[in-house]
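> structure for the following, please:
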Amino acid sequence: MDDVTDRLAQLERDDEELVLDHFDRRDAWELGHRLAHVALERALPVVVDVRTPAGILFHASLPGATADNDEWVNRKSRTALRFEASTALLGTRAEHVGFDFFDQGWLDPADYTVAGGAVPVRVAGVGVVAVATVSGLTSADDHQLVVDALREIMAN
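So this is what the prediction gives:
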């Protein structure tokens, strides 16, 4: 197996496993706070965001983050909500089969991106209810921060 195939398999597993029993505004605050706390402890220059299609539930721009990170968050979040999959998974699937989301003008790169860091929040029996997004690091590191925080919430 190659690196893309291995990464794709891991991202598919994450997608299947990251399902919460419930998710409300309090949970959104907990998830966002958890992400922001880890980022502050590690001095990571990121923006942390948790939102639904209707609006933002948590947003923090931490030291070192820029306005560009806010734009990346908007694009990543929009993509994950539209396709109900993490942007890392979408990007890796596309890479695996040689597909370009933007080649045929299907998606506007000003509004969407498949850079990692946006992970849908799924609730058992309901589906995707929100998206948690981080921007400021590499795509893989942004994605992993969100996955780790979701796994912590699931464990508690």
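> from here on, just use CA atoms for contacts and neighbour counts.
OK.
> longest single strand anywhere in the protein?
strand 127-135 (DSSP state E).
> list the helices and strands that strand packs on?
strand 47-52, helix 67-83, strand 118-123, helix 139-155 (3 or more Cα pairs under 8 Å, 6 or more residues apart in numbering; DSSP states H and E).
> repeat that for 10 Å
strand 19-20, helix 25-41, strand 47-52, strand 55-61, helix 67-83, strand 118-123, helix 139-155 (3 or more Cα pairs under 10 Å, 6 or more residues apart in numbering; DSSP states H and E).
> any idea of the angle that strand forms with strand 118-123?
Interaxial angle, strand 127-135 versus strand 118-123 (axes from the mean of the first three to the mean of the last three Cα atoms, to 10 degrees): 150 degrees.
> residue 82 contacts residue 53, doesn't it?
Yes. At 9.1 Å, residue 82 and residue 53 qualify as touching, with contact defined as Cα atoms under 10 Å.
> for comparison, sequence B:
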Amino acid sequence: MMIDQNKIIGQEKNALLTHFNLDDVDKLVISLKKIGRENFDKVCILIKINKRIVFFHAGTQTTNENNLWIHKKANVVDKFDHSSLFEKAIYEENPDKFYINNGLSRRDYAIVGGGFPIGLESTGIIGSLIVSGLTDTEDHDLAYQALIDIQSQQS
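From the prediction side, this is the model:
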């Protein structure tokens, strides 16, 4: 199944916020819990602002494996300022090219869904929201929907 790059870019643009700082982290977590519902225990969640970890959640049904995926997805978002699913879409035909072209290691980077940039309308990407524990597209969708939810609360 081909992943639609334009759809993902559209989601990244749609999810831009007017502001996001430490005061907003709790609101994002509440949105993740609300939207994730029963899946919240199945996921690990990492929120970063300016590459600084400002929140981490390890669901009761997660393992260290999820932490490893979080790290790899976060590295992709931090390096490319795009969602990890977008990078997966670009290299869908030949995932090895991602690692070869960028000189990156599979140990540190994973092009699977779940890493989503946190961007501001005024300045661009300022952080990331990483989800791991569901399918990669479900991880991506949870992150996207949570950002859309807190966006709707901003004036």
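> what's the TM between chain one and chain two?
Here the TM-score for the pair of chains, by TM-score structural alignment, normalised by the length of structure 2, is 0.88; 152 aligned residues with a Cα RMSD of 1.9 Å.
> before we move on, the earlier item: residues in structure 2 matched by the longest strand of structure 1, start to end?
The alignment of strand 127-135 of structure 1 onto structure 2 (TM-score structural alignment) spans residues 124-132.
> now stretch 69-77 of structure 1
So stretch 69-77 of structure 1 sits over residues 66-74 in structure 2, by TM-score structural alignment.
> quick one: map residue 88 of structure 2 onto structure 1.
Using TM-score structural alignment, residue 88 of structure 2 sits opposite residue 91 in structure 1.
> where does that match land in three-state SS?
helix (DSSP: H, G, I helix; E, B strand; the rest coil).
> any idea how far it lies from residue 6 of structure 1?
Using Cα to Cα, to the nearest Å, we find residue 91 of structure 1 at a distance of 14 Å from residue 6 of structure 1.
> ok, now residue 13 of structure 1?
11 Å.
> one more: residue 103 of structure 1?
Counting by Cα to Cα, the gap from residue 103 of structure 1 to residue 6 of structure 1 is 25 Å.
> give the buried residues for stretch 7-14 of structure 1.
7, 8, 11, 12, 14 (16 or more other Cα atoms under 10 Å).
> how about the contacts made by the residue lying closest to residue 98 of structure 2 once chain neighbours are set aside?
The shortest distance from residue 98 of structure 2 to any non-neighbouring residue, by Cα to Cα, 6 or more residues apart in numbering, is to residue 91 (6.1 Å). By Cα atoms under 10 Å, 6 or more residues apart in numbering, residue 91 of structure 2 lies in contact with 85, 97, 98, 99, 111.
> then residue 131 of structure 1?
28, 49-53, 56-57, 76-81, 84-86, 117-122, 146.
> drop anything exposed from these.
28, 49-52, 57, 76-81, 84-86, 117-122, 146.
> follow-up on the earlier one: buried among the contacts of residue 91 of structure 2? Make that a PyMOL selection.
Listed next is the PyMOL selection for buried residues among those, using 16+ other Cα under 10 Å:
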select buried, resi 85+98+111
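> which among the contacts of residue 91 of structure 2 gets closest to residue 125 of structure 2?
residue 85 (16.1 Å; Cα to Cα).
> pretty sure residue 125 of structure 1 contacts residue 19?
Yes. Using Cα under 10 Å, residue 125 of structure 1 is in contact with residue 19, at 9.4 Å.
> who has more neighbours, these two?
Under the criterion of other Cα atoms under 10 Å, the comparison of residue 125 of structure 1 against residue 19 puts residue 19 first, with 21 against 10.
> looking at structure 2, name the residue matched to the more buried one.
Checking TM-score structural alignment: residue 19 of structure 1 goes with residue 16.
> quick check: its match vs residue 150 of structure 2, distance?
Separation of residue 16 of structure 2 from residue 150 of structure 2 (Cα to Cα): 10 Å.
> redo the buried residues of stretch 7-14 of structure 1 as a markdown table? Include distance to residue 136 of structure 1.
Putting the buried residues of stretch 7-14 of structure 1 into a markdown table (distance: Cα to Cα, whole Å) gives the following:
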| residue | distance to residue 136 of structure 1 |
| --- | --- |
| 7 | 21 |
| 8 | 22 |
| 11 | 20 |
| 12 | 23 |
| 14 | 21 |
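> let me have the residues you listed in CSV, adding secondary structure and distance to residue 137 of structure 1 as columns.
Output for the buried residues of stretch 7-14 of structure 1, formatted as CSV (DSSP: H, G, I helix; E, B strand; the rest coil; distance: Cα to Cα, whole Å):
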residue, secondary structure, distance to residue 137 of structure 1
7, helix, 18
8, helix, 20
11, helix, 18
12, helix, 22
14, helix, 20
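> thank you, goodbye.
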